[in-house]
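Q: my questions are about this predicted structure, shown below with the sequence.
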Amino acid sequence: MSFRTGKDFEFDPINGTNIIAREIGFKQTTFYNSTLTGTHKIDALGGFTVNWYGSFGILDQYIPLLQRLQYNQYTNLPGSPYLALISNGLSQKSGSVFYSTLSDYLYNAGGDISKSFTLFGQNKR
C-alpha cells in the first residue's frame, strides 16, 4: 500500500493541482536462470575444439489485484474538497483496477568449432 501527496501539473501546468493518491496491491515475481557450457577437444581430423552453451530461464509474475485512485483539489477554488479522479479512460490515475499474469520461458543455445592451423609460420586458430 502506498500513499502520495503533492502537485500534479497535467491538468494545470502553471499552478498544479493538489493531489492525494493511493495504491493497494500485491505482486509476486519468480525469476530462475540456469546456464550450462562445455568445451571439448577432439583429436580426430588433425584436432579441433568444440565450444557449446545452453541456458534456460523462467520469469513469472502474478498481480491478482492492483487498485489506484487519485483525488484532486483545484487550487483556483480556495477550500475546495478533494474530488476522486474517475473516468472511463485507460489512465492509471483515474480509479483503475489491474490484474496480470505473466509466464515467460526463455531458451538459448549455441556453439562454435575451431581448428588450429599454421599460416606464414604462425599458429592460428
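A: Thanks, I have the structure now.
Q: going forward, measure contacts between C-alpha atoms and count neighbours the same way
A: Noted.
Q: and after the helix or strand that contains Gln67, which helix or strand comes next?
A: Using DSSP states H and E, Gln67 sits in strand 48-73. Heading C-terminal from strand 48-73, the first helix or strand you meet, by DSSP H and E, is strand 83-84.
Q: same for that next one, what does it pack against?
A: The helices and strands touching strand 83-84, judged by 3 or more C-alpha pairs under 8 Å, 6 or more residues apart in numbering; DSSP states H and E, are strand 48-73.
Q: which elements pack onto the strand it packs on?
A: strand 17-25, strand 28-42, strand 83-84, strand 96-114.
Q: nearest to Phe3, of those?
A: strand 17-25 (4.5 Å; C-alpha to C-alpha).
Q: list the buried residues in the closest one.
A: Thr17, Asn18, Ile19, Ile20, Ala21, Arg22, Glu23 (16 or more other C-alpha atoms under 10 Å).
Q: list the buried residues for stretch 48-56?
A: Neighbour-count burial for stretch 48-56 [16+ other C-alpha under 10 Å]: Phe48.
Q: contact partners of that stretch?
A: Stretch 48-56 has contacts (C-alpha atoms under 8 Å, 6 or more residues apart in numbering) with 33-42, 105-116.
Q: dropping in the other structure now:
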Amino acid sequence: MLRLITITAISMISAACSSVEYRATYDQCLVEAYDRYPANLQLMQTECSRDVEVDTGKTECVTTYAENEKRTVCGPLFETVTETYQCDVERDTNREARELFARSCAANRCLETFGNRECETD
C-alpha cells in the first residue's frame, strides 16, 4: 500500500512539468526502481522545532467604560518563541537512489523511443 501511495505521489509531482509520454515511461521505470530499491524505512533522530507561547513577565491591562463604571482587566503578556527538540522521523533510505534510477531509466527509454530524453513528440 505504501509503495502504491509513494508511486502515485511521485508520479503526480513529475506530471506537473512533463509530457504524457514521459510520465507513462517514468511510471514504468518507477515500478522497476521499486523492485531494485524497495522502501527501506528507518527511524532516525533529528532536530525538530515548534512554536510555544512563553510568559514575558509583563502584564497587559485593558480598561473599559460602561454606564459610569470603569473596569480594568489585566493579564499576562505572552510571546511566541521557537523551541528545538530531538524527535524521531521515519525516512526511506532508498528514496534518492530509487528516484535517480527512475529518472535515468525514463530518460534513456525516451531517447531510444523518441530521440530525446523528454519523450517529446514535436
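A: Yes, it's here. Just so you know, these numbers come straight off a predicted model, no measurement behind them.
Q: need the TM-score between these chains.
A: Remark: TM-score between the superposed chains equals 0.30 [TM-score structural alignment, normalised by the length of structure 2]; 68 aligned residues with a C-alpha RMSD of 4.8 Å.
Q: format the buried residues of strand 17-25 of structure 1 as a markdown table; extra columns: distance to Arg4 of structure 1.
A: What follows is these, written out as a markdown table (distance: C-alpha to C-alpha, whole Å):
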| residue | distance to Arg4 of structure 1 |
| --- | --- |
| Thr17 | 13 |
| Asn18 | 11 |
| Ile19 | 8 |
| Ile20 | 6 |
| Ala21 | 5 |
| Arg22 | 6 |
| Glu23 | 9 |
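Q: could you say what helices and strands the longest strand belonging to structure 2 packs with?
A: Ordering each strand of structure 2 by length in residues (DSSP state E) puts strand 41-66 first. Packing partners of strand 41-66 of structure 2 (3+ C-alpha pairs under 8 Å, 6+ apart): strand 69-92.
Q: tell me which residues of the helix or strand immediately after the strand it packs on in the chain are tucked away?
A: The C-terminal neighbour of strand 69-92 of structure 2 among helices and strands, as given by DSSP H and E, is helix 95-114. By 16+ other C-alpha under 10 Å, the buried positions in helix 95-114 of structure 2 come out as Arg95, Arg98, Glu99, Phe101, Ala102, Arg103, Cys105, Ala106, Ala107, Asn108, Arg109, Cys110.
Q: quick check, nearest of the residues you listed to Glu32 of structure 2?
A: Using C-alpha to C-alpha, those come closest to Glu32 of structure 2 at Ala102, 7.7 Å.
Q: give me every residue that touches that closest one.
A: For Ala102 of structure 2, the contact set (C-alpha under 8 Å, 6+ apart) comprises Tyr26, Cys29, Leu30, Glu32, Ala33.
Q: re the thing from before, now do the strand holding Gln67 of structure 1 against strand 96-114, angle only.
A: Strand 48-73 of structure 1 runs at 170 degrees relative to strand 96-114, counting by axes from the mean of the first three to the mean of the last three C-alpha atoms, to 10 degrees.
Q: got the angle between strand 48-73 of structure 1 and strand 28-42?
A: Going by the same axes, to 10 degrees, strand 48-73 of structure 1 makes 170 degrees with strand 28-42.
Q: please tell me how far Leu91 of structure 2 sits from Met12 of structure 2.
A: If you look again at residue 91 of structure 2, you'll see it is Arg, not Leu. According to C-alpha to C-alpha, to the nearest Å, Arg91 of structure 2 stands 20 Å off from Met12 of structure 2.
Q: hmm, back to that, farthest pair in the buried residues of strand 17-25 of structure 1?
A: Farthest pair in the buried residues of strand 17-25 of structure 1 (C-alpha to C-alpha) is Thr17 and Glu23. Separation: 18.8 Å.
Q: good, we can wrap up now.
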